[in-house]
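Enquirer: need a 3D model of the following:
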Amino acid sequence: MGHHGWQGNPPGTEQEARRRIVEAATACLDRAGLAKTSLSDIAAEAGVTRQTVYRYFPGLADILGAVAIAGVEEFAVRMERHLTSFDSPAEVAAESVVFGVRAVPEERYLSLLLQAGEGDFFTGAVTSREWLALGARILRNVPVDWRSAGVTTDEDFAGLAEVLMRLFLSFLRSPSTPPHTDDQLRELVRRWIGPALNPRG
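Expert: Below you'll find the model as predicted:
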């Protein structure tokens, strides 16, 4: 691992190097915004060359993704808190889609994935193993009677999370014309996903 630069304080591990590049990117974004942040700016902020940054990230979009993911835990906490006000698995499923569609574009760092300038970048992030595992964890932590809906195993939660996240992604990337209101979107998801989560006798 190259140790040149780094403002005289080289990282000890590759993980530390990546973390410091992400922190440098976050500082640049906070100061100048996405439109005025380049890979060269991030390298300068970290005290390294562009070549060093490329050693850890293929391009700017990948750095933006890392910045966004660094803030995803806070987003997950807010989503969990919101979903706990709903009483059934079907309601939680519908509301998770509505919350994601409305909240992600307003998130300071998560929204960077939408603006990264590469059409499949956001799709790749949301459907990654890490994000799907996060979705499953959020659902599992919401205190509704998942067992009554037949959702009991890790595989069940993972599958439901993937369906909901892909649905959320579709509505986010390709909104209806005219766009659905929150209530319309909520009802649409309840109508077609809800029956699969109704209590089973």
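Enquirer: going by C-alpha atoms from here, please, whenever you check contacts or count neighbours.
Expert: OK.
Enquirer: nearest residue to Val53 in space, please, no chain neighbours.
Expert: Leaving out its chain neighbours, the residue that sits closest to Val53 by C-alpha to C-alpha, 6 or more residues apart in numbering is Ala43, at 6.3 Å.
Enquirer: please report how far the one you found lies from Ala76.
Expert: Look at Ala43 and Ala76: by C-alpha to C-alpha, to the nearest Å, they are 30 Å apart.
Enquirer: the more surrounded of those two?
Expert: Ala43 (21 against 15; other C-alpha atoms under 10 Å).
Enquirer: please enumerate the helices of this protein.
Expert: Taking DSSP state H as the criterion, the chain carries its helices at 14-32, 39-46, 50-56, 60-70, 72-83, 89-103, 111-115, 121-126, 129-141, 154-173, 182-197.
Enquirer: picking up where we left off before, so what's the residue nearest to Val53 up against?
Expert: Shown in contact with Ala43 (C-alpha atoms under 8 Å, 6 or more residues apart in numbering): 21, 24, 49-50, 52-53.
Enquirer: also this sequence, please, to line up against the first:
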Amino acid sequence: MDSGPVAARTDDNSTQERILRAAYDCFEQYGIGKTTIENIASRAKVSRPTVYKYYPSKDAILDEISVRETWRVNSEVRRRLVRSDDFADFLSDTLLLVIRLANENIYIRRMVESIEFQESVISPSSLMQQLQRTWWANMFEQARARGDIATDLEIDECIYWLARAQAMLMLQVASPQIDDAEKRRFIRRFIVQPLLAGSEIR
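Expert: Okay, here's the model as predicted:
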């Protein structure tokens, strides 16, 4: 029985997972900015060329980890959300829950606090931006069909803005000194309101 290709794929998956696990450990120990590919390779017990076989740069590793952790948070958000017919209320509640859960995730929080990471994910082609589109696009398309979204905005613009706003909210609004009611008011007034129908710039 020929199990070579299957064994090779399993080997590849195992090596890739070791590299990612090593990256998690190094980011926790050294911080994102100070971690090097050499650190990750050493922790994973592989060579630098082996790391580069799977990830062309540290940014690519960060993208992969950010996608995994964000997917985990978004899955939890979907599980907890209560559907509302009012788009503004639903979007405000969704953002508040995303911020709360993301802020509890040490990897997402560390990444958001890293200027290096923020610069790596603002590109429309980054994995993080693709994930944001997957998460928000359906909600915004339904809102557009109902006439809830300002007519001078494209859906991709709204999603890009929300991705940046989430990072800002984690840094500025996620303080335990600000209660949920005040956070929600801030989100509704300054993040959600400008996206709504009737807020068009004339």
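Enquirer: could I get the TM-score for this pair?
Expert: Here the TM-score for the pair of chains, by TM-score structural alignment, normalised by the length of structure 1, is 0.64; 185 aligned residues with a C-alpha RMSD of 4.3 Å.
Enquirer: ok, back up a step: which of the contacts of Ala43 of structure 1 count as buried?
Expert: 21, 24, 49, 52-53 (16 or more other C-alpha atoms under 10 Å).
Enquirer: distance to Pro143 of structure 1 added to those residues, as a markdown table?
Expert: Converted to a markdown table, the buried ones among the contacts of Ala43 of structure 1 look like this (distance: C-alpha to C-alpha, whole Å):
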| residue | distance to Pro143 of structure 1 |
| --- | --- |
| Ile21 | 38 |
| Ala24 | 38 |
| Thr49 | 49 |
| Thr52 | 46 |
| Val53 | 43 |
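Enquirer: and of those residues, the nearest to Thr181 of structure 1?
Expert: Ala24 (38.0 Å; C-alpha to C-alpha).
Enquirer: about what we covered before: tell me the counterpart of the residue nearest to Val53 of structure 1 in structure 2.
Expert: In structure 2, the residue equivalent to Ala43 of structure 1 is Ala41, according to TM-score structural alignment.
Enquirer: that older thread, what would the helices of structure 1 look like in TSV with distance to Ser148 of structure 1?
Expert: Supplementary listing: these in TSV, determined by distance: least, C-alpha to C-alpha, whole Å:
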stretch	distance to Ser148 of structure 1
helix 14-32	42
helix 39-46	50
helix 50-56	46
helix 60-70	33
helix 72-83	18
helix 89-103	9
helix 111-115	35
helix 121-126	28
helix 129-141	13
helix 154-173	13
helix 182-197	8
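Enquirer: return the residue of structure 1 aligned against Val98 of structure 2.
Expert: Under the alignment (TM-score structural alignment), Val98 of structure 2 pairs with Gly100 in structure 1.
Enquirer: spatially nearest residue to its match (excluding sequence neighbours)?
Expert: Phe168 (6.4 Å).
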